[in-house]
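> below is the structure, and that's it, no one-letter string:
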């Protein structure tokens, strides 16, 4: 383990004009992990632009390494113990939105309170639709907009891609004890409200449009899906997070962020259990 004096010296060497020396210092500090963070933060606003730039880049790398460790811990849990909200928060942090856990939880709690207040009069399914899509006006977002992928910004802007809006639906519904799940369609993502007699499939990307099993089964059959009943079954939290990462991989590929593509691919691999999500 490096001493405090050694860590301070290594930070100063990040500005060395000899690239090999600076690279070696970078590697040593990266290997020191979180122990190096206070010394890097002390140089965050250093007047030397070379040092300042490398310090900030290394702090971001260490942040992502620590975040990946949290992701590994989450992925090691059994499917029943995987927390969708925690996973969405970690994905948002991967995209650069940090420190929003309490704000997200407070917002979802408040929305759940509104749903709970509506339920005695209209029932759970209708209460969810009225609150989320009529009152709060959650609407379809753009696949190419990062803010429409990540839960904190989806809640703030009320715009999201299908799976992000479905995640909002699920997280709110579960807060009030409703039987809500995700449904991983081949090229779309729905929420399911598992009513006792027949499930309702909610297209959160289409202002909460409700479909019944028979309708979706016919659509899938016409598209050549062999076993629509499997596609229309609830999927696990692991599958939801895996699909979210797939969307992020396509997003970062489209904008040429190869390092983020590599990190997202690694997160997908971490999430895989026994060869499948």
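Perfect, thanks for sending it. Not measured: the values here are computed from a predicted model.
> all contacts plus neighbour counts: C-alpha atoms, from now on.
Noted.
> number of nearby residues for residue 147?
22 (other Cα atoms under 10 Å).
> who's in contact with it?
Residues counted as contacts of residue 147 (Cα atoms under 8 Å, 6 or more residues apart in numbering) are 153, 154, 160.
> separation between it and residue 263?
Taking Cα to Cα, to the nearest Å as the measure, residue 147 falls 19 Å from residue 263.
> want to compare, so here's the second one:
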């Protein structure tokens, strides 16, 4: 995964943490971000959680400590009224506003828990990111819902809500995912949030990272469409053509072909 992308470089470091990636993503959007101050704030929260934890604890108690500290006392909560606001995805903004989406609040919970000596892992539950506290025999926690601890019944209800009542709770939904996979999910959220707001330049920045990290044709398609919207038709043509070459029988092939034809026409007009 050789690349000049700074995210790629961070992910290649040994023992990289999700917070390292989240802070880099936040700094790209906010160049004056004080990274050291942000980390000190996380250190303070982690120290408080460690004091409450003491020398001996259980996964359930660890989860309760995190829920009480972050979501009861400090008031962090899931943003329901303005869910697609990009600020919900940037760790620095989440710390200031105390609102976020499931994955950003999970990253916060992981960062604080790890500082307190807890084992807190990201769980790539479809449609609703969770954490697991205490390893394979531990407890599942929902940071978006004020740190609620979920048993089997709660997990099945969440699966029915997120995926539809007819979908079973597959064991793979409850497995921890690595830093790269979490990063891809964070970037996909940012891409969609900025695109919904019409901020195609920031959406394209997220897409650039996604292309570098995954090489997936679908991300090249999305980047091409964003380039088209930004009237950078040469770049749009290159990405859209690459998508069609990789996915000639895609359901959206006809639509993308038309967009590619238009991009090429516009690029030729610029050249002439």
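All right, it came through fine. Everything numeric in this text was worked out from a predicted model, so none of it was measured.
> work out the TM-score between the chains.
TM-score of the superposed chains, computed with TM-score structural alignment, normalised by the length of the second structure, equals 0.68; 206 aligned residues with a Cα RMSD of 2.6 Å.
> if we can go back for a sec, in strands only, show me the contacts of residue 147 of the first structure.
Counting by DSSP state E, these place residue 160 in strands.
> could you export the contacts of residue 147 of the first structure as JSON lines, including neighbour count and distance to residue 193 of the first structure?
Below are the contacts of residue 147 of the first structure laid out as JSON lines (neighbours: other Cα atoms under 10 Å; distance: Cα to Cα, whole Å):
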{"residue": "153", "neighbour count": "18", "distance to residue 193 of the first structure": "25"}
{"residue": "154", "neighbour count": "21", "distance to residue 193 of the first structure": "21"}
{"residue": "160", "neighbour count": "29", "distance to residue 193 of the first structure": "20"}
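> now, which of the contacts of residue 147 of the first structure sits nearest residue 49 of the first structure?
residue 153 (31.6 Å; Cα to Cα).
> residue in the second structure paired with the closest one?
Counting by TM-score structural alignment, residue 153 of the first structure lines up with residue 93 in the second structure.
> apart from its neighbours in sequence, what residue is nearest its match?
Among residues not flanking residue 93 of the second structure along the chain, residue 87 sits closest, at 5.6 Å (Cα to Cα, 6 or more residues apart in numbering).
> check which helix or strand residue 55 of the first structure maps to.
helix 49-75 (DSSP states H and E).
> buried sites along that helix?
Neighbour-count burial for helix 49-75 of the first structure, counted by 16 or more other Cα atoms under 10 Å, picks out 51-56, 58-59, 62-65, 67-68, 71, 74-75.
> please apply the same query to stretch 75-86 of the first structure.
Buried, per 16+ other Cα under 10 Å, within stretch 75-86 of the first structure: 75, 82, 83, 84, 85.
> can you put those in a markdown table and add distance to residue 27 of the first structure?
A markdown table is the format used below for the buried residues of stretch 75-86 of the first structure (distance: Cα to Cα, whole Å):
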| residue | distance to residue 27 of the first structure |
| --- | --- |
| 75 | 27 |
| 82 | 34 |
| 83 | 34 |
| 84 | 34 |
| 85 | 34 |
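> mind putting those in CSV, secondary structure and distance to residue 99 of the first structure included?
Formatted as CSV, the buried residues of stretch 75-86 of the first structure follow (DSSP: H, G, I helix; E, B strand; the rest coil; distance: Cα to Cα, whole Å):
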residue, secondary structure, distance to residue 99 of the first structure
75, helix, 21
82, coil, 20
83, coil, 18
84, helix, 17
85, helix, 14
